[in-house]
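Trainee: here's my sequence, what's the structure:
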Amino acid sequence: MKTFFALLVLLTAEVRASTILFLGDSLTEGYQLSKEESFPSVIERKLSKTHKDLKVINGGVAGATSASGPKRMEWYKKTKIDVMVLALGANDGLRGMKVTETEKNLSAVIEKAQARGIKVVLAGMKMPTNMGEPYRTDFEKIFPKIAEKYKVRLIPFLLEGVGGNPKLNLPDGIHPNAKGYEVIANTVMKELEPEL
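Mentor: A predicted model of the protein is given here:
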């Protein structure tokens, strides 16, 4: 009888669907590419081999800053989300927004998620040197600081191995191409998979 119940628990765990929300900007959306080429879709294909009932929501919105994050969480209020990959902040940095504002906004998103029992993986971002070294340094520090404060997993740099590589980006030099998204998917999966 104990064996039967143990097997039942295992089977239930296997069939339970996991839903992942990727809350981000154009880097998440898959700017100028097909939906299937975006990194959330690449991750869905890769993980569906081992997680049969996986559901991925691509919540990428081009031009979005961290300020949109708390309100956008309301869009998914009725959706049962298990894990959220928070990938906002790139546009904040490019626009020179106050680092304290970015930190406040990202913190608010994480607090809303954790209040609903959603596990969070935070994607870090780095800035080009044209923003000035003091701003660049302060901006990059907020991601590990927030990850430590809320005890969430951190992807040190979402564009690791992709940023600045012309072979992995569109002609604008900012947005990844399909090959770039394959690299990003692997980077994200290292921190995401342990949370599933």
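Trainee: could you use CA atoms for every contact and neighbour count after this?
Mentor: Fine.
Trainee: now do the buried residues in stretch 151-166.
Mentor: For stretch 151-166, a neighbour-count test (16 or more other C-alpha atoms under 10 Å) marks 152-160, 162-163 as buried.
Trainee: the residue nearest to the spatial centre of the chain: which element?
Mentor: Nearest residue to the geometric centre of the chain (C-alpha atoms, centre = their mean): V85, 3.0 Å. For V85, the host element (DSSP states H and E) is strand 83-87.
Trainee: I'd like the next helix or strand past that strand.
Mentor: helix 90-94.
Trainee: if we can go back for a sec, distance of the residue nearest to the centre of the chain from F5?
Mentor: 34 Å (C-alpha to C-alpha, to the nearest Å).
Trainee: swap in R95?
Mentor: The spacing between R95 and F5, counted by C-alpha to C-alpha, is 56 Å.
Trainee: ditto for M189
Mentor: Distance, M189 to F5, using C-alpha to C-alpha: 32 Å.
Trainee: before we move on, what about E36?
Mentor: Look at E36 and F5: by C-alpha to C-alpha, they are 40 Å apart.
Trainee: okay, these two: which has more neighbours?
Mentor: For E36 against F5, the residue with the higher neighbour count under other C-alpha atoms under 10 Å is E36, and the figures read 13 against 10.
Trainee: three-state assignment of that one?
Mentor: Of the three states, E36 takes helix according to DSSP: H, G, I helix; E, B strand; the rest coil.
Trainee: for the chain, what spans make up the helices?
Mentor: In the chain, the segments counted as helices under DSSP state H are 2-15, 26-29, 39-47, 69-73, 90-94, 99-115, 133-150, 178-192.
Trainee: one more, please, to line up against the first structure:
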Amino acid sequence: MLRKGLRFTYGAALSIRNGAMGLIVLATPLTAQEITVAALGDSLTQGYGLAVEDGFVPQMQAWLRDQGADVTVMNAGVSGDTTAGGLARVDWTLTPDVDAMIVALGGNDLLRGLDPSMSRANLDGILATAAEKDLPVLLVGMEAPGNYGPAFKEAFDTMYPELAQRYGAVFAPSWFEGLGLQEQSLAAAQDYMQADGIHPNAEGVSLIVEGLGPYVLELIERVE
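Mentor: This next block holds a predicted model:
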């Protein structure tokens, strides 16, 4: 589980980019056969504090199917997981039936103040494992708060786009992009958060799904 300190991290972390991408409406199905996407992440992916149907994975799957995509999204989110935890389980997560992967990890690394070089190495290993299996990946980025210092922030923030470019992954700059809170206060985000101020509520997840959905559509278009 992402602990209370993440109010700070995901908070100005919720310096959520506006850049809201419009919904992509497809007149015909994207695929001739069902695609399975594994969502590798932490409590945000797992759906902490929500009814099962309100979590990220069920809502994303429903959104994709509304766009005409025959997709099953597999919940590979573990509360409290770090990039190291993701690396430890990525190989057995990518079973033969998995066609693509979403990677959304790093928040708990921030909470623990882990060296960004360690986080980068772990994410590199995750992406390398997917590359070995010839699977497309969507890498979801995040930003460190300024209290760790400029060097830490620079190293952490840049590892996501740089790794995405290195491996040719689809890159989504922020998990919270769909909330569309560019220059508003953290208090404005609370309407979309649970009482802990960390995890999104069902409405927040719905907006997050709308923000990330177009990136996932781009991901599944890469499935061969």
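Trainee: just to revisit the earlier point, what stretch of structure 2 does the strand holding V85 of structure 1 fall on?
Mentor: Strand 83-87 of structure 1 falls opposite residues 100-104 of structure 2 when the two are matched by TM-score structural alignment.
Trainee: the matching stretch against structure 1, how far on average?
Mentor: Compared with structure 1 after fitting, stretch 100-104 of structure 2 deviates on average by 0.6 Å (mean C-alpha distance after the TM-score superposition for structure 1).
Trainee: can you list the residues that contact that stretch?
Mentor: In this structure, residues lying in contact with stretch 100-104 of structure 2 by C-alpha atoms under 8 Å, 6 or more residues apart in numbering are 36-42, 45, 130, 135-141, 175, 216, 219-220, 223.
Trainee: aligned partner of Q61 of structure 2 in structure 1?
Mentor: Q61 of structure 2 maps onto E44 in structure 1, with residues paired by TM-score structural alignment.
Trainee: I figured its match was touching K52, is that so?
Mentor: No - here E44 of structure 1 does not reach K52: they are 10.1 Å apart, not a contact under C-alpha atoms under 8 Å.
Trainee: of the two, who's got more company?
Mentor: When neighbours are counted by other C-alpha under 10 Å, E44 of structure 1 and K52 differ, and E44 comes out ahead with 18 against 13.
Trainee: what about that one, distance to S38 of structure 1?
Mentor: As judged by C-alpha to C-alpha, E44 of structure 1 and S38 of structure 1 stand 10 Å apart.
Trainee: go on, K126 of structure 1?
Mentor: Using C-alpha to C-alpha, we find K126 of structure 1 at a distance of 20 Å from S38 of structure 1.
Trainee: and those two? Which one has more around it.
Mentor: The residue with the greater number of neighbours, taking K126 of structure 1 and S38 and applying other C-alpha under 10 Å, is S38; the counts read 27 against 21.
Trainee: what's the neighbour count on the closest residue to that one other than its chain neighbours?
Mentor: Closest residue in space to S38 of structure 1, ignoring its immediate chain neighbours: G30 at 4.4 Å, by C-alpha to C-alpha, 6 or more residues apart in numbering. Residue crowding around G30 of structure 1 was assessed by other C-alpha under 10 Å; the count is 25.
Trainee: run through the residues that contact G30 of structure 1.
Mentor: G30 of structure 1 makes contact with 37-39, 60, 176, according to C-alpha under 8 Å, 6+ apart.
Trainee: which residue in structure 2 aligns with it?
Mentor: Looking across to structure 2 (by TM-score structural alignment), G30 of structure 1 lines up with G47.
Trainee: do you know how far its match is from A76 of structure 2?
Mentor: In terms of C-alpha to C-alpha, G47 of structure 2 sits 11 Å off from A76 of structure 2.
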